[in-house]
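>>> Okay, here's the prediction I keep looking at, along with the sequence it came from:
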Amino acid sequence: MSFFYEPPPRRRKAEVVKEHPPWHGPPDDLLGATVGVEQTVFRSETLVIELASAVAFPENVKFHLRMAARHVEGVNDVWWRRRDLMFGGLHHWGNPDRPLEDETIRFGVRFPDGSKGTTLEEKLDFDDWPPPRPTGPVLRHRGGGGGGGTNSFISGHWDLWLWPLPPPEPFEFAVEWPAFGVPLTFVEIDGTEIAAAAGRARPYWP
């Protein structure tokens, strides 16, 4: 008898495929259609936040934001703190167990009917499956962070996921970031092109 022998095959549990609902993120099997938004959300002497583009799907949309910050003479006392915040911005999302901090960047949308969603409410309930359908818009953080820079300049980017698809009319996009001197600011985004682009989303493999 051989000293070494092959172990018996391991019995694997049948994999349960969970189809994520559209308010959780982009569909896995669709290639979204890109729209150039190019809307300045906020601009100051030291910071720019730009809503650069949107990738639209039949039921939802992903927004891509770009940011840039620079050092200006006279604000040296806050530059290094802000620079570190831009690099580590992904760690500064709202925590329901703590008071809202100035370092927490806040994004939000408000539709023409008055319904709204913010990144401070992005935590979804995973205790039940399928998860319950939200009663209002859902805006979720989908990645991003500092993209590089120097001692006097830094850039970054954020991706946000929005469900449901905005209506084909103007809606509001909001940002607030007290630690970076950004007051609550609203800009109007035209949802017409985004809604039209959703109809151009297509499967990766027909």
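Arrived safely, thanks for sending. Numbering: from 1, shown residues only.
>>> can we go C-alpha only for contacts and neighbour counts from here?
Will do.
>>> What is the neighbour count of Lys62?
Neighbour count for Lys62, taken as other CA atoms under 10 Å: 24.
>>> Helices along the chain, start to end?
For the chain, the helices defined by DSSP state H occupy 76-87, 192-198.
>>> closest to Leu184 out of these?
helix 76-87 (18.0 Å; CA to CA).
>>> List the residues that contact the spatially most central residue of the chain.
Centroid check for the chain by CA atoms, centre = their mean gives Leu160 as the closest residue, at 1.7 Å. Residues counted as contacts of Leu160 (CA atoms under 8 Å, 6 or more residues apart in numbering) are Lys62, Phe63, His64, Leu65, Leu139, Arg140, His141, Arg142, Gly143.
>>> how far away is it from Glu45?
Distance check for Leu160 against Glu45: by CA to CA, to the nearest Å, it reads 25 Å.
>>> Strands of the chain, residue ranges please.
Using DSSP state E, the strands of the chain run over 30-31, 33-43, 47-56, 61-70, 106-110, 116-118, 138-149, 153-163, 170-177, 182-190, 202-203.
>>> quick check: angle from the fourth one to helix 76-87?
Orientation check (axes from the mean of the first three to the mean of the last three CA atoms, to 10 degrees): strand 61-70 against helix 76-87 gives 150 degrees.
>>> again with the third one
Between strand 47-56 and helix 76-87, the angle formed by their directions is 20 degrees, by the same axes, to 10 degrees.
>>> repeat for the longest one
For strand 138-149 against helix 76-87, the angle by the same axes, to 10 degrees is 120 degrees.
>>> So what's the gap between strand 138-149 and the chain middle?
6 Å (CA atoms, centre = their mean, to the nearest Å).
>>> hold the first one in mind and look at this next one:
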Amino acid sequence: MHSVMVSSDDADDVSQMRLRFAPPDNEAPAAVGVSGVIGRGADTAILLVGISRYTGGLHIDLGIRRRLDPGPDDHLHATFNAGLLVGLELADGRTVVAGYDDWSNLPGADEPVLTHRGGGGGGREWSSTLWLTPAPPPGDLVVVVACPSLGVDESRFTVDAEALRAAAGKAEVLWAREPDQVQHAVRQNPIDVPPGGWFERAFAALRTDEPAD
């Protein structure tokens, strides 16, 4: 999950940045009627569970299914996307890979961005959700996955252009979106630290490292 740090006081800038990380909260999406197995190994399968179409992007739901219970040192316990590579190939030939964007230099408004939205699970069943913005151009969309740690080689799943086109006009804008409120940094109240102990010394050392106002 990403958190967005915005220094601009322009509400429009905040709204545009937010849409790069998450679907719009003033829309009811339309389901794209596709699902299936993208790739599999001997004991693991990676699934396309579903796609939801918004006016400005796609929300993509993936699933991982395991034949056996994972061991205590299994990488999938560490983070929801540990070892799972996900990318998209657009109909115009452009490609984008999830989680490998330079957020300090955000691409232009017409350039694709694929963002991890979250995930989780346990045992033999895991999930991962992603957000693609802007909406892809007309044509087929190819989902590419690989997970070497789970024995799944690079695999592809083509989402048919007609399924994407049929859903494109069905996303419903519920109401005009109100501007985001710009959140400014708030200084925390001092922590009540017991006097004369380790914490008092530790916090005193931290305060000496703070830059002068």
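That came through, no problem. Computed from a predicted model, the values in this text were never measured in an experiment.
>>> so Gly41 of structure 2 sits right up against Val152, yeah?
Yes. Counting by CA atoms under 8 Å, Val152 is a contact partner of Gly41 of structure 2 at 4.7 Å.
>>> wait, what's in contact with the counterpart of Pro112 of structure 2 in structure 1?
Alignment note (TM-score structural alignment): Pro112 of structure 2 maps to Pro137 of structure 1. By CA under 8 Å, 6+ apart, the residues touching Pro137 of structure 1 are Ser115, Lys116, Gly117, Leu162, Trp163, Pro164.
>>> isn't the last one right up against Glu59?
To tie it back to what came earlier, the one meant is Pro164 of structure 1. Yes. The pair Pro164 of structure 1 and Glu59 passes the contact test of CA under 8 Å, sitting 5.6 Å apart.
>>> so what sits against both of those two?
If you check Pro164 of structure 1 and Glu59 against CA under 8 Å, 6+ apart, the residues they both contact are Pro22.
>>> re the thing from before, any idea which of the contacts of Leu160 of structure 1 has the most stuff around it?
Compared across the contacts of Leu160 of structure 1, Leu139 has the highest neighbour count, 27 neighbours, by other CA under 10 Å.
>>> and the residue nearest to it when sequence neighbours are not counted, what does it touch?
Using CA to CA, 6 or more residues apart in numbering and skipping residues adjacent in sequence, the residue nearest Leu139 of structure 1 is Leu162, 4.6 Å away. Neighbouring residues of Leu162 of structure 1 by CA under 8 Å, 6+ apart: Trp23, Asn60, Val61, Lys62, Phe63, Pro137, Val138, Leu139, Arg140.
>>> What's the match for Leu162 of structure 1 in structure 2?
For Leu162 of structure 1, the aligned position in structure 2 is occupied by Leu132, per TM-score structural alignment.
>>> Then Glu38 of structure 1?
Glu38 of structure 1 maps onto Ser35 in structure 2, by TM-score structural alignment.
>>> For Val34 of structure 2, list the residues it contacts.
Leu48, Val49, Gly50, Ile51, Val159, Ala163.
>>> does the third one really touch Val37, like I thought?
So the one you mean is Gly50 of structure 2. No. Using CA under 8 Å as the test, Gly50 of structure 2 is too far from Val37 to be in contact (11.0 Å).
>>> picking that back up, more crowded one of Gly41 and Val152 of structure 2?
Applying other CA under 10 Å to Gly41 of structure 2 and Val152 shows that Val152 carries more neighbours, namely 20 against 14.
>>> Looking at the contacts of Pro137 of structure 1, which two lie furthest apart in space?
Most distant of the contacts of Pro137 of structure 1, by CA to CA, are Ser115 and Leu162, 12.9 Å apart.
>>> still on that earlier bit, Val96 of structure 2 versus the match of Leu162 of structure 1, what's the distance?
9 Å.
>>> Next, show the common contact partners of these two.
Each of Pro112, Val113, Leu114 lies in contact with both Leu132 of structure 2 and Val96 under the rule CA under 8 Å, 6+ apart.
>>> Nearest to Gly169 of structure 2 among those?
Pro112 (20.2 Å).
>>> can you put the contacts of Leu160 of structure 1 in JSON lines and add distance to Glu172 of structure 1?
Formatted as JSON lines, those follow (distance: CA to CA, whole Å):
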{"residue": "Lys62", "distance to Glu172 of structure 1": "15"}
{"residue": "Phe63", "distance to Glu172 of structure 1": "14"}
{"residue": "His64", "distance to Glu172 of structure 1": "16"}
{"residue": "Leu65", "distance to Glu172 of structure 1": "15"}
{"residue": "Leu139", "distance to Glu172 of structure 1": "13"}
{"residue": "Arg140", "distance to Glu172 of structure 1": "16"}
{"residue": "His141", "distance to Glu172 of structure 1": "18"}
{"residue": "Arg142", "distance to Glu172 of structure 1": "20"}
{"residue": "Gly143", "distance to Glu172 of structure 1": "22"}
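>>> That concludes my questions; thank you for your assistance.
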